[in-house]
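1. How does the following fold in three dimensions:
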Amino acid sequence: MNLKSTLRTSLKIVIPLVFGGLLLWLIYRNMDIKAIWEVIRRGVRYEVIAFSLLFGLLANVFRGLRWSLLIDSLKAPHSKTRAVVAVLGTYAVNLVLPRMGEVWRCGVVTKYDKIPFTKLFGTLLIDRISDVVVVGLITFILFFSNLSFFTNFSERNPELLDSFQSIFTSLWVYVCLLIVIAAVWFVFKYMSNFSLVRKAKNMLKNVWLGVKSIWLLEDKPKFLVQTLIIWVCYFMYFYVTFYAFDFTRDLGFHKGLIAFTMSSIAVAIPVQGGIGPWHFMVISTLVLFNVAETDAAAFAAVVHTIQTAWTGLCGLAAILILPLIKNNDKIQE
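-> Alright, predicted model coming up:
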């Protein structure tokens, strides 16, 4: 690895980490750290949080099974076990390089099962789009059934609303988008004889084949059931932790769902483990539910730290056992 690529990789790690760390510092800098530490020491039922970890692992296992189902639709023999283990390893990679875990898992399956990377990447897009649709639907339903909460949230955090609005109201955003679309059209229309353009076309065709995996699925109900299980488990992964603290245990299912949705939105920001954005969204939400700010901060610190460490450890274990999975393990359903 040359100096330039080393520097580029280092920046990919450091910049998101610095951003998350800075946001974390801004969130906690004016809080009573001693009061937060007292909650962490004496006010947490850690056995309850330990129980919640099982739901996180189960959700990621089913994510791996769902991805394997998409790969099945490509008629490509592969190891279902490896697909699950690769998905678990994704989260460990993402803790170092945000969003690179998805690329890594496609690369792993390509290496061992000899399936074209671009086709796998197409299935990965469907995998992620499915999750965006689920979070979007939940957010949409909660938004219109809890307008007062979202109104209060935007009033307390006007800078978030302003930033979001600026993306859609800025003329430059649309100008740049049109320029990119025009440039791509021109290249593929008038430069199709260039070998690089032909390779790009072939790559996009393979990606599209992977994307079409959702239509080629022979058992679509199973895909939907697995998606439902994944998100029920993710919710339980978060909600069970409410019972580890006296100040959240009585908030109830509905408020738990709102807090879970806000935390899920935060995870979309490309920062290692959602460090910073996750804390901000969860603390801000709990405060609106009349939880003291120091208590909310302690909740976020404990839950995020333990669950992130758990995800990382499971991912690291998965990476270590990947070479031990036999290549002839072709478990198909």
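2. Going by C-alpha atoms from here, please, whenever you check contacts or count neighbours.
-> Fine.
3. Does residue 270 belong to a helix, a strand or coil?
-> coil (DSSP: H, G, I helix; E, B strand; the rest coil).
4. How about residue 290?
-> Residue 290 ends up coil, using three-state DSSP.
5. Number of residues surrounding it?
-> Residue 290 sits with 12 neighbouring residues when counted by other Cα atoms under 10 Å.
6. same thing with residue 165?
-> So residue 165, with other Cα under 10 Å, has 11 neighbours.
7. Please apply the same query to residue 164.
-> 11.
8. Likewise for residue 294?
-> Neighbourhood size, residue 294 [other Cα under 10 Å]: 20.
9. Surely it and residue 38 touch.
-> No: the criterion here is Cα atoms under 8 Å, and residue 294 misses it with residue 38 at 10.1 Å.
10. ranges for the helices of the stretch 101-250 of the chain?
-> Secondary structure of the stretch 101-250 of the chain (DSSP state H, counting those that start in this stretch): helices located at 117-145, 147-156, 158-169, 171-190, 195-211, 213-216, 220-239.
11. Now the second one, please; I'll put the structures next to each other:
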Amino acid sequence: MRNYQQELLNIIFLLNLLILKSHLQSTKTNFFGTLLKYGVPLVISVGLCWLLFSNDDIDLAGMMEIVRRECDFRWILLNLLLGIMAQVFRAARWQIQLRALDIRPPFRQLVLSIFGTYSVNLVFPRLGEVWRTGYIAARERAPFTTVFGSMVADRLADTLTVLILLLLTFIPAGAQLREYLGQSGGALARISEILGSPLLWGFVIAAMAAVWFVFVRFPEHKVIARLRSIISGLWKGFAVVVTMPGRGRWLIFTVLIWSCYIMSLYCAFRAFPLTAEVLVIHGPTALAVCFVLTSLAMGVPSNGGIGPWQWAMIFGLTLYSAGVAGLTHEYALTFANLVMGVQTLMLIVQGLFTFGCIAFSKRSKPLSK
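-> You can find the predicted model right below:
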């Protein structure tokens, strides 16, 4: 199974390079670019799910029996409710940024935009953020780049939060994580080698110097002028976080968002007796490791995290399976698939609700500020 994981990581790395290349190409729509943006994530999701079930030892009937016999769906319901609360808090946090830009959509519309974002990402990965930006910008007749900049700041805050949690997690569990990564084909050593490569940093510096030269040498060129305008709008939406009123409330909502996510996973662990036993034996460290790994897995281009999330969860539970009798690969797979399955179903329901509300509001009255 470890060989499967290593080959899959290599494939994902190459596919990410292809996606990056497509984003750097012309903005003109082409079949190849569309295929890379939307086809590749779908292939990754399907491929990872296929690998999850391709093992001859997997018994679907046995997995269903585990769910029927051991799952306490009351904890799963709490898991879903906390996930919804996190999305509502995210809308409240974004509202603070938008008000600082004098963009004032109703809170209800912001909640719908967040609901719709995750639902769109199920079908078109990475397009959900663009959709919510366009929806709010069009509804409020606001500059798209400014709204998009505020969304980028919103997502950057999440990235920084995950990195902080990763660093905090490595304090109690770093040795165990390094040992596992070392057994998985030297992944940690290769990452360190790449980040420490003079060639990589030389290329980064050369690219930044070339961009700076072009902007200074040809400031009046129409393409450069357009890029400056876009960058200015993005920066306006991004930098408002530093100067806006309500920064304290913004930080509180950030804490509430991630507290909901962590407690949501805690509730999922409590739904199964063996994963609950992991919490009893290993404490919050096990929960933190699994949470960070699954959060990082959401960065892999896929449809709503389907596939990468399960792999990351199984990976995390494997680190703590030795002290829990019965926590087999099949049990971990059952747990991961059920949690991801009910969350995906929730996002589908949210999407139907969101776009139904939007369609009804358009039919009732024209969009206006």
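12. sorry, back to before: among the helices of the stretch 101-250 of structure 1, which is nearest residue 55 of structure 1?
-> Closest to residue 55 of structure 1 of the helices of the stretch 101-250 of structure 1 is helix 220-239 (Cα to Cα; 5.0 Å).
13. so the closest one aligns onto which residues of structure 2?
-> Aligned using TM-score structural alignment, helix 220-239 of structure 1 spans residues 247-266 in structure 2.
14. rewinding a little: for my notes, please list the helices of the stretch 101-250 of structure 1 in TSV and give distance to residue 73 of structure 1 for each entry.
-> As requested, the helices of the stretch 101-250 of structure 1 are exported to TSV (distance: least, Cα to Cα, whole Å):
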stretch	distance to residue 73 of structure 1
helix 117-145	10
helix 147-156	40
helix 158-169	37
helix 171-190	29
helix 195-211	9
helix 213-216	6
helix 220-239	10
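15. closest one to residue 46 of structure 1 among these?
-> Of all those, helix 220-239 comes closest under Cα to Cα, at 13.8 Å.
16. what residue of structure 2 matches up with residue 65 of structure 1?
-> Aligning on TM-score structural alignment places residue 65 of structure 1 opposite residue 92 in structure 2.
17. correction: residue 301 of structure 1
-> Using TM-score structural alignment to pair residues, one finds that residue 301 of structure 1 aligns to residue 337 in structure 2.
18. burial count for whichever residue in structure 2 pairs up with residue 185 of structure 1?
-> Applying TM-score structural alignment, one finds that residue 185 of structure 1 aligns to residue 212 in structure 2. Neighbourhood size, residue 212 of structure 2 [other Cα under 10 Å]: 11.
19. Now do the contacts for the nearest residue to residue 150 of structure 2 once chain neighbours are set aside.
-> Computed as Cα to Cα, 6 or more residues apart in numbering, the closest residue to residue 150 of structure 2 that is not its neighbour in sequence is residue 237, at 4.2 Å. With contact taken as Cα atoms under 8 Å, 6 or more residues apart in numbering, residue 237 of structure 2 is in contact with 97, 101, 145, 146, 147, 148, 149, 150, 151, 153.
20. how does it look with 6 Å?
-> 146, 149, 150 (Cα atoms under 6 Å, 6 or more residues apart in numbering).
21. can you check residue 44 of structure 1 too?
-> 244, 245.
22. Save the contacts of residue 237 of structure 2 as JSON lines, and put in distance to residue 157 of structure 2 and neighbour count too.
-> As requested, these are arranged in JSON lines below (distance: Cα to Cα, whole Å; neighbours: other Cα atoms under 10 Å):
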{"residue": "146", "distance to residue 157 of structure 2": "17", "neighbour count": "24"}
{"residue": "149", "distance to residue 157 of structure 2": "12", "neighbour count": "23"}
{"residue": "150", "distance to residue 157 of structure 2": "11", "neighbour count": "26"}
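23. Distance check, the residue of structure 1 positioned farthest from its centre against residue 199 of structure 1.
-> Most distant from the centre of structure 1: residue 193, at 38.8 Å, with distances by Cα atoms, centre = their mean. To residue 199 of structure 1, residue 193 of structure 1 is 10 Å away according to Cα to Cα, to the nearest Å.
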